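Colleague: pasting a predicted model and its sequence here:
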Amino acid sequence: MPTHSERIIRLISGYLAGSLDEAERAELERWMAASELNRRAVEDFQSDDALRAADLSAIRDRIWERLDAHIPEARTRTFPVWRWVAAAAVVAAIVGVFMLRKTGPAPAAPVAKITTDVAPGGNAAILTLAGGRRITLDSAANGRLTQHVVKVSDGAIVYDAAADTQTNTLTTPVRGQYHLTLSDGTKVWLNASSSITFPAAFRHDRRTVAVTGEVYFDVAPDATRPFTVRAGDETVRVLGTAFNVNAYADEASVNTTLVDGRVQTAGGTLKPGEQSRTYADGHTDRRRVNVGAVTAWRYGNFQFDSDDLPTVMRQLARWYGVTVTYTGAVPGGTYSGEVGRNTHLSNVLKILELSGLRCKVEGNTVTVLP
């Protein structure tokens, strides 16, 4: 069965050749209407005679040739290195990127050496029960795991409302992610290298959990039982809301980003779209952020928003389970763009290389060259 990307490429090929039937044309039009980027991609293909072929592999190969050959010529501080990624959004599952932009000096031709490839992460976690029993969830069958815990699908477990109050911990490894529904109906998503410690059932007067790493919450409203999240030195108090907590030990601060509702943090009461940052020395600040970029991991993407290279690489390291090292000074500039988390590491690095990044991959080590 063709993948979604292959299906879209075939529809575009048929559209260019004038061979689509009414149902296929309607399918393509729905895809184009779903995104301005999709629409622009088809328009770019229409204007390029070299890509007017009905053969799927020929289109894919031609796209990759253009990606590999494209070296930006702009000399300004900000330039698009991914004009062709935008045009090739239809191969997102292959290329993995819709757009990437880097600010900084104009890049030199990339020099990369990739001797091995690294597959993306996936659904993986360990549930530790109060008595110390550990359940490896990615290998457990769907169905009831304990008296009060049910694995409802690959990557998701649900606690019954009648569960006891003993403490449990859900932990994701490097390259892992998982979804949890707590006994009160609160939905929780864990990113790679993260954990949440929680009572199997909450007390009648409060709901308190502790997290590490990065966790997204969609809290079930309950005015009589405020919901509290402890993350390092930060304590987040909510009534019913959606928010993201990033508390990785290798980040400079614990970041709480409000998606919807209202939360109280050490940095004050947040409004939707605001982020509170709490630093190790205790000081805090608050700022407006791109919520879509902060929470993109929850929806299966990396999204960078003027992030420096170390920030980008820390995210890739957690998801692909690699170690990132730098030879010489860390390259400057910032990166903005979006890439699907379901693509292999080599595809992500191809994209970064078009901005002038020089790197090599050996085993599970990515070395960034000067």
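Modeller: The structure has been received and is ready for your questions. Computed from a prediction, not measured in an experiment: that's the story for all the values here.
Colleague: could you use CA atoms for every contact and neighbour count after this?
Modeller: Will do.
Colleague: so what's the residue count around residue 39?
Modeller: 18 (other C-alpha atoms under 10 Å).
Colleague: wait, it sits on residue 33?
Modeller: Yes - with contact defined as C-alpha atoms under 8 Å, residue 39 reaches residue 33; the gap is 6.8 Å.
Colleague: tell me which stretches of the stretch 251-370 of the chain form helices.
Modeller: 291-294, 309-320, 345-353 (DSSP state H, counting those that start in this stretch).
Colleague: packing partners for the shortest one?
Modeller: The one in question is helix 291-294. Packing partners of helix 291-294 (3 or more C-alpha pairs under 8 Å, 6 or more residues apart in numbering; DSSP states H and E): strand 253-260, strand 301-308.
Colleague: buried deepest among the ones you listed, which one?
Modeller: strand 253-260 (a mean of 25; mean count of other C-alpha atoms under 10 Å).
Colleague: same list, the helices and strands packed on helix 291-294, but as a markdown table with distance to residue 328 please.
Modeller: Shown next, in a markdown table, are the helices and strands packed on helix 291-294 (distance: least, C-alpha to C-alpha, whole Å):
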| stretch | distance to residue 328 |
| --- | --- |
| strand 253-260 | 26 |
| strand 301-308 | 16 |
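Colleague: and the ones you listed: which comes nearest residue 226?
Modeller: The minimum distance between residue 226 and the helices and strands packed on helix 291-294 falls on strand 253-260, with 15.9 Å, by C-alpha to C-alpha.
Colleague: for the closest one, packing partners?
Modeller: By 3+ C-alpha pairs under 8 Å, 6+ apart, strand 253-260 packs against strand 242-247, strand 274-279, helix 291-294.
Colleague: ok, structure two:
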Amino acid sequence: MTPRNTNISRLLYGVVDIFRKREKEFSISEIDRAWDDCEQRIKRAASRNAMRRRISIWSGAAAAAAAVILVFWPDGADLADTPGLTTIQDITTYALNTEVATTSGHIINIVPGCDTTMVEQNRASINCLANGMVMVNGRPVSGDAGNPSADRYCQLAVPKGRRAEIEFADGTHLWANSDSRVVYPLEFSQDKREIYVSGEVYLDVAPDKNHPFIVRNTDFNVTVLGTSFNIMAYGNGAPSQVVLVSGKVDVDNSSNGTVTMSPGQLVDITGSAISSPRNVDVTTYVSWKDYMLVYSDKSLADVFSRLNICYGREFVLSSDVADIKVTGKLYLKDDIEDVLHAIAFSAPVRYEESGDSIYVFRTGCAGTAP
């Protein structure tokens, strides 16, 4: 884990270099406002760090340059070389501008003012406590509590083959499936509870009629007071889906207005279109939370597509396998070999591993892995 001071030094050197290259683009009034903003940030940082080691690097012209970049970066500027720089903005804009890479294969949790936590295990459990403290797999992570503004967001990134859970301070419980991302505040604001998700999550929202819980995505929002539901929004060309288990939710976007759902219903979201709610067996859509994959009259192509997300393995199906229809239940164990044995036992298929891919053929038919 890299020391925090080293991270900040690297960030500020990058900021100063970029600012020097672009300084002529900022007006005097913008620089004056940046100085004012810088002073306020330093005061807040000093207060927050009273119980921690002080970071002397936040001073002088370097901090002023950082403040200018943070607050007044010109439209269309490339922030790729200065990770972590954001303006105060709504959670969706923040999420879209701060994508977290999971190329390491580890679960990543980022808390403002702290080192990034990388979890090497297959699962992570995160607890957000009422005092602003965050626990990751039982270990405390101290963040900047007391300021739920839009520049204090935490982020959880779960790569393929991994799982994570978050328990928020209000009692809401979130399960994040593989290949998913959650952006959330250290503390919810006084008027609403709000997070951003992509991928697949299951939520059991703590009831609070005075503080609606809002789940945001690029294409839609889900608003609830207290309920259990599943969201699948991988953004891979397939429709996003909201499945309601209990309670009542409103799904809205900028084009179709609001659709109200009742328990046992599903809606599809394709671009700006929200379908009418239809009744479904919710078990099929939420069983992943309990490490099961339940399917009824589904093609093996659909089943292996889900296994790709759950295990992060690439499955290559022969043309005579993809359309085989199956019904059953798979226990998503840690060992993919056990899952493949179960499929081969119930369907006329065999499989071979080659490199990082698993090739699936119909039993009795010719075909070998390359």
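Modeller: Noted; the coordinates are in hand. If you're wondering where the values come from, they're calculated on a predicted model, not measured in any experiment.
Colleague: can you lay out the helices and strands packed on strand 253-260 of the first structure as CSV showing distance to residue 352 of the first structure and mean neighbour count?
Modeller: Formatted as CSV, those follow (distance: least, C-alpha to C-alpha, whole Å; neighbours: other C-alpha atoms under 10 Å):
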stretch, distance to residue 352 of the first structure, mean neighbour count
strand 242-247, 24, 24
strand 274-279, 27, 23
helix 291-294, 18, 18
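Colleague: quick one: closest of these to residue 45 of the first structure.
Modeller: Residue 45 of the first structure lies closest, by C-alpha to C-alpha, to one member of those: helix 291-294, at 28.0 Å.
Colleague: center of the second structure, which residue is that?
Modeller: The centre of the second structure sits closest to residue 181, judged by C-alpha atoms, centre = their mean, with a distance of 1.1 Å.
Colleague: report how many residues lie close to the closest residue in space to that one that isn't next to it in sequence.
Modeller: With sequence-adjacent residues excluded and distances taken as C-alpha to C-alpha, 6 or more residues apart in numbering, residue 181 of the second structure is closest to residue 157, at 4.5 Å. By other C-alpha under 10 Å, the residues close to residue 157 of the second structure number 28.
Colleague: likewise residue 343 of the first structure?
Modeller: Using other C-alpha under 10 Å: residue 343 of the first structure sits among 20 other residues.
Colleague: just say which of the helices of the stretch 251-370 of the first structure is most tucked in.
Modeller: On a mean-neighbour basis (criterion: mean count of other C-alpha under 10 Å), the most buried of the helices of the stretch 251-370 of the first structure is helix 345-353, at a mean of 20.
Colleague: translate the residue nearest to the centre of the second structure into the numbering of the first structure.
Modeller: Matched by TM-score structural alignment, residue 181 of the second structure corresponds to residue 195 in the first structure.
Colleague: ok, now which ones touch that match?
Modeller: Contact analysis of residue 195 of the first structure by C-alpha atoms under 8 Å, 6 or more residues apart in numbering lists 169, 170, 171, 172, 211, 212, 213, 215.
Colleague: same question for residue 189 of the first structure.
Modeller: Neighbour list for residue 189 of the first structure: 177, 178, 179, 180, 215, 216, 217, 298 [criterion: C-alpha under 8 Å, 6+ apart].
Colleague: excluding chain neighbours, what is closest to it?
Modeller: Using C-alpha to C-alpha, 6+ apart, the closest residue to residue 189 of the first structure is residue 179 (4.5 Å).
Colleague: over to residue 145 of the second structure?
Modeller: residue 132 (4.5 Å).
Colleague: which position in the first structure aligns with the one you found?
Modeller: Using TM-score structural alignment, residue 132 of the second structure sits opposite residue 148 in the first structure.
Colleague: quick check: that match vs residue 142 of the first structure, distance?
Modeller: 14 Å (C-alpha to C-alpha, to the nearest Å).
Colleague: what's the answer for residue 350 of the first structure, then?
Modeller: Distance from residue 350 of the first structure to residue 142 of the first structure, by C-alpha to C-alpha: 37 Å.
Colleague: what residues are up against the aligned residue in the first structure for residue 219 of the second structure?
Modeller: In the first structure, residue 219 of the second structure lines up with residue 233, judged by TM-score structural alignment. Residues near residue 233 of the first structure by C-alpha under 8 Å, 6+ apart: 278, 280, 282.
Colleague: could you do residue 216 of the second structure as well?
Modeller: Taking C-alpha under 8 Å, 6+ apart, one finds 92, 194, 195, 196, 197, 222 in contact with residue 216 of the second structure.
Colleague: same question, residue 175 of the first structure
Modeller: Residue 175 of the first structure touches 120, 121, 122, 124, 192, 193, 318, 319, 320, 321, counting by C-alpha under 8 Å, 6+ apart.
Colleague: same thing but 7 Å
Modeller: 121, 122, 192, 318, 319, 320, 321 (C-alpha atoms under 7 Å, 6 or more residues apart in numbering).
Colleague: now which residue in the second structure aligns to it?
Modeller: Residue 175 of the first structure maps onto residue 161 in the second structure, by TM-score structural alignment.
Colleague: and the gap between its match and residue 339 of the second structure?
Modeller: Residue 161 of the second structure is 14 Å from residue 339 of the second structure, by C-alpha to C-alpha.
Colleague: equivalent analysis for residue 21 of the second structure, please.
Modeller: With C-alpha to C-alpha as the criterion, residue 21 of the second structure and residue 339 of the second structure are 55 Å apart.
Colleague: with residue 348 of the second structure instead?
Modeller: 15 Å.
Colleague: run the chain-centre distance for stretch 30-50 of the second structure.
Modeller: On the basis of C-alpha atoms, centre = their mean, to the nearest Å, stretch 30-50 of the second structure sits 30 Å off its chain's mean C-alpha point.
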